[in-house]
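Chemist: The sequence and its predicted three-dimensional model are supplied below.
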Amino acid sequence: MPLTAVHADLGPVDATLPDLGCGARWEDIHRVRPRAPLTCPGCTGAVRAKRSSKKLRFFAHDVVTPDCPHNGESLAHHLLKAELAGAAREAGWVCALEVAGNGWRADVLSTHPTQGRALAWEAQLAAITIEDVDERSRRMHKDGVGVCWVSDRNPPWLGQAPSIRVERADDGTLMVVDGLARFVPKWCPKRHKCSRLAAVGPCPGHGHWEQVEPLPLVHFAAAIRDDTTRPLRLRSGVHQAWREQDRVVRWTTAAYAALEAEQVAATEVAEAAQAAALAAYRRGLPPAPPPPDVRRRRLHQAGIAQLVAEEAPRQTGEPAVFDPPHARWAWGVPVSIGGRVRAVICPDPTAVPAVLDRLASVVLYVLADKDVDVLAGHAAPGQRIAVVNGQRRDLQLGGGP
């Protein structure tokens, strides 16, 4: 059920164009006698011009051939392909449908009218693995063709590759409702001294990515044509739900990408400053023995770890695994159950802000109510902090965050 065909006299015919791309009319090939000499560009089998109940023009095989690349394509798939081509053309791209390349076939291949940049729009409604998406994308990239995967559903590969989800608005406009993001920067008033780090180092940035409001597909296609919007693998300030599902590839502007890059660089500087401070501390500045708060935290870590070691097998059926305190866990003791870090025991409050993104998915355990007050002043809003009561032992380690 292709949208293109080859006419014996007119050459390539595109059912989505008013002049069929060859200066002819639909009436010249639809229900004419003698029948128009049309063949499928995929398998060279004979086809005839048809129109669906939704007025979609397409070509149907006389006899389906097993090796035709158009086998199994639904009417909804063809309708989406036609709408992708229409939006891209309206946005200023030069488009061709069902274009075959070196080991790949693009549903819609759009080309910049002057620069020659090419982008394939892949309408993907059937189930497909992320491995197949990556492999097909790799073949196109090898030939210098970018790709945007498009679905009107919520497939698991959405956000794992350059992709968008579309929905139809009440007025019939096809809108991009998922796949776009903007970065919202946030810095401490005094950039050289982060309030969340208790003046230990410079501000690492507290900005975050957020979903963009629905955007007409034609506007999105125009932004890609103008090279103001590109796919980006997000690195900092990523929404926890996106991170957990590995949906961190989003279309965004160069300006938002630059804001994120600034925060990434600042975070590296802040972490280096904290590491230097900790290294100086370990060299004896201040001298050993450690300050009382450090000694107290170590005692609490040991006490809570003992409770966790006893309770974890009873609650989860699996043992708890403890790693040494590390900067990536704010110098707390990470507790792993089933191969995943579920909790961190008594992190250093001054080191927590630098790793808030990592700590957001775990529970922070302390031994006394007053520790909550100290830690809450440095943790993120809504951070889960639990007081471990040695008599109650309600650790609740099995469910995770």
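Modeler: Good, I have the coordinates. Residues are numbered from 1 along each chain as shown.
Chemist: rest of the way, CA atoms for contacts and neighbours
Modeler: Will do.
Chemist: Within the helices and strands, which one has the closest residue to A123 other than its chain neighbours?
Modeler: Among residues not flanking A123 along the chain, V150 sits closest, at 5.0 Å (Cα to Cα, 6 or more residues apart in numbering). Taking DSSP states H and E as the definition, V150 sits inside strand 145-151.
Chemist: got the contact list for the helix or strand following that strand?
Modeler: Next in sequence after strand 145-151, counting helices and strands by DSSP H and E, comes strand 163-168. When contacts are defined by Cα atoms under 8 Å, 6 or more residues apart in numbering, strand 163-168 is touched by residues 148-154, 158, 174-180, 217, 249-251.
Chemist: One more: stretch 254-274?
Modeler: Stretch 254-274 has contacts (Cα under 8 Å, 6+ apart) with 182-183, 185, 200-207, 228-230, 232, 235-236, 351, 354.
Chemist: could you redo the last one with a cut-off of 6 Å?
Modeler: Residues outside stretch 254-274 that contact it (Cα atoms under 6 Å, 6 or more residues apart in numbering): 182-183, 201-202, 204-205.
Chemist: which one of those residues has the most neighbours?
Modeler: Using other Cα atoms under 10 Å as the neighbour criterion, P204 leads the contacts of stretch 254-274 with 28 neighbours.
Chemist: A further structure is provided below for comparison with the first:
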Amino acid sequence: MTVPTAPHVVVRGGWQPETETPDLEVRAMPLTAVHREQGRLDATLDDLGCSWDWAKIYKRRPRVPLACPECGHSIHAKLSPRRMRYFAHDPGSPRCSLTQESMAHRLLKIELKNAAEAAGWEAELEVSGNGWRADVLVTEPNSGRQIAFEAQLSSITLDEVHDRTRRMGAEGIDACWVTDRDGPWLGQVASLRVEANDERGPLAVTGGVLRFVPRWCTDPSKTFVCAPGPCAGHGSWEGAGPMELTEAIGAVCNGKLHLDRHRWWEGRYQGSVRWEFAFTTRADVDAAQEEIAARIRRDRQYEQALDSCLQDDDETKGDHRQAANQVWAKRQRDITERALALVSERAPTSEITISDTASAEWAMGVPIYAQGQPYAVLYPVAGRVSELRHRLLPVLLLAAGEAHRQLITEKADRDQQIEIVAWMHPAQETVQRALLPGWHLG
């Protein structure tokens, strides 16, 4: 485990761990308690968060009635031999999730709480809601916006993370998961990966914050990737480098870092993790969008060529054919995914396959099969549909756009089924995409 056991953690107003390993007896004890009149009490605060002194509840007779915020069982205030404040369950308590947490988990929660408070937000430990419990729930005093920071140092499935994130989102609470390990859920929700720079140094965020590094050709005509057109940029998303946890949490809370959603064609990997969701700055998104706009401008010169080829496959149009092939090579993955998704919705089987090449017997379109039988044809050449109209009638024809659909309609049988599978560059879908100001994702 990379989260340190505590030397660098300073808990304001309550206790300060010594340089040795913290008390074993408090590894599985709550740091908060609930009082019927005062509400939530926080052992890490001087005034317990309710203007009470610790002596008000510690070893008082008669004992002040307190309850566990998680299981509701009675608990009492305690001090460890090293003067660490905490709460302990009374005998006969049920199995409580707060008693299963490691010391590293508790110390990470405290660091998250302190970081949010340093950013000017109000923060509470171990807050429960309708079917969820937040390790640290932070609230912006003016807007009332809330974020739950989840310290996740044990194994958990992606489905569990999604479910808990959705439950919080249903109540208007965003969730950010913080961990020290790679897992199947990391990057699939708003999340940060942390580790210690050294045994005594502060925790650092090493995953989940990305930056965009733009790259442009100085002479596109001499670059195979860009020719025969203007440079569309060759930038990439990269890890932003280590950032102190306090700085990162403050930037997330105060809007300096925004949550952005990844698309498969952007290739946002950091190590072995693909960050579908990652935090970044507006400047980085703007730089990425500039390259996206450049790609769209370059690709428009290929669009007319492809449309021409789909109307008439006259082999004398060599330039158009070459341009169309370039477009297909660049877009094949996206187009294929769209086509297969549409066929999967319609065909009564999960056994869907697509041919690797276009076929003359299918009007130079690409056949798609359901359980081994022809079901659809992707992008048939309109000029060849007429001579194959009877063969094509039983299958679904997939057109590249409205103009292509109309051309096929003119050549095909009047009962021919035709659907559109747009071949647009995926960048066009998100060129105006907004950052996610309120996440509610799961």
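Modeler: All right, it came through fine. All of these numbers come straight from a predicted model, not from anything done at the bench.
Chemist: TM between them?
Modeler: Both chains were compared after superposition, and using TM-score structural alignment, normalised by the length of structure 1 their TM-score is 0.65; 300 aligned residues with a Cα RMSD of 3.4 Å.
Chemist: one step back: what's the most distant pair in the contacts of stretch 254-274 of structure 1?
Modeler: The most widely separated members of the contacts of stretch 254-274 of structure 1, counting by Cα to Cα, are R182 and G201 (27.1 Å).
Chemist: taking the contacts of stretch 254-274 of structure 1 one by one, which sit in strands?
Modeler: Cross-referencing the contacts of stretch 254-274 of structure 1 against strands under DSSP state E gives 182-183.
Chemist: would you turn the contacts of stretch 254-274 of structure 1 into TSV with distance to V264 of structure 1?
Modeler: TSV is the format used below for the contacts of stretch 254-274 of structure 1 (distance: Cα to Cα, whole Å):
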residue	distance to V264 of structure 1
R182	15
F183	12
G201	15
P202	13
P204	8
G205	8
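Chemist: sorry, back to before: for the equivalent of the residue nearest to A123 of structure 1 over in structure 2, which residues are in contact?
Modeler: Under the alignment (TM-score structural alignment), V150 of structure 1 maps onto V178 of structure 2. When the contact criterion is Cα under 6 Å, 6+ apart, the partners of V178 of structure 2 are 150-152, 191-193.
Chemist: same check, this time on D323 of structure 1
Modeler: If you count contacts by Cα under 6 Å, 6+ apart, then D323 of structure 1 has P334 around it.
Chemist: Now which residue in structure 2 aligns to it?
Modeler: Pairing criterion TM-score structural alignment: the partner of D323 of structure 1 within structure 2 is identified as D356.
Chemist: Secondary structure of its match: a strand, I assume?
Modeler: No - using DSSP: H, G, I helix; E, B strand; the rest coil, the secondary structure at D356 of structure 2 is coil, not a strand.
Chemist: State the distance from it to L310 of structure 2.
Modeler: Distance, D356 of structure 2 to L310 of structure 2, by Cα to Cα, to the nearest Å: 18 Å.
Chemist: V63 of structure 1: neighbour count?
Modeler: By other Cα under 10 Å, the residues close to V63 of structure 1 number 9.
Chemist: Determine which residue in structure 2 is aligned with it, please.
Modeler: Matched to structure 2 by TM-score structural alignment, V63 of structure 1 sits across from P91.
Chemist: roughly how far apart are its match and C50 of structure 2?
Modeler: As for P91 of structure 2, its distance to C50 of structure 2 is 27 Å (criterion: Cα to Cα).
Chemist: how many other residues sit next to I304 of structure 1?
Modeler: By the criterion of other Cα under 10 Å, I304 of structure 1 has 23 neighbours.
Chemist: With distance to A115 of structure 2 as extra columns, can I get the contacts of V178 of structure 2 in CSV?
Modeler: Rendered in CSV, the data for the contacts of V178 of structure 2 read as follows (distance: Cα to Cα, whole Å):
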residue, distance to A115 of structure 2
E150, 14
A151, 13
Q152, 17
S191, 16
L192, 14
R193, 16
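Chemist: can you pick the most crowded of those?
Modeler: Taking other Cα under 10 Å as the neighbour criterion, L192 ranks highest of the contacts of V178 of structure 2 with 27 neighbours.
Chemist: Show me what that residue lines up with in structure 1.
Modeler: Looks like L192 of structure 2 aligns to I164 there (TM-score structural alignment).
Chemist: In structure 2, what stretch matches the host helix or strand of E122 of structure 1?
Modeler: Here E122 of structure 1, judged by DSSP H and E, is contained in strand 118-123. Per TM-score structural alignment, the counterpart of strand 118-123 of structure 1 in structure 2 is residues 146-151.
Chemist: mean deviation of that stretch from structure 1?
Modeler: Once the two structures are superposed, the average separation between stretch 146-151 of structure 2 and the matching residues of structure 1 is 0.7 Å (mean Cα distance after the TM-score superposition for structure 1).
Chemist: tell me, how many neighbours does whatever residue of structure 1 lines up with M243 of structure 2 end up with?
Modeler: With TM-score structural alignment as the criterion, the equivalent of M243 of structure 2 in structure 1 is L215. Residue neighbour count, defined by other Cα under 10 Å, stands at 16 for L215 of structure 1.
Chemist: Check A55 of structure 2 too.
Modeler: 9.
Chemist: what about it, distance to P62 of structure 2?
Modeler: A55 of structure 2 sits at a distance of 13 Å from P62 of structure 2 (criterion: Cα to Cα).
Chemist: Kindly report the same for A123 of structure 2.
Modeler: Using Cα to Cα, we find A123 of structure 2 at a distance of 31 Å from P62 of structure 2.
Chemist: out of these two, which sits in the more crowded spot?
Modeler: For A123 of structure 2 versus P62, the count of surrounding residues by other Cα under 10 Å is larger for A123: 22 against 7.
Chemist: Nearest residue to the more buried one in space, please, no chain neighbours.
Modeler: For A123 of structure 2, the closest residue by Cα to Cα, 6+ apart turns out to be V138, at 4.2 Å.
Chemist: same question, W275 of structure 2
Modeler: Nearest non-adjacent residue to W275 of structure 2, counting by Cα to Cα, 6+ apart: G187, 4.2 Å away.
Chemist: Kind regards, and thank you for your time.
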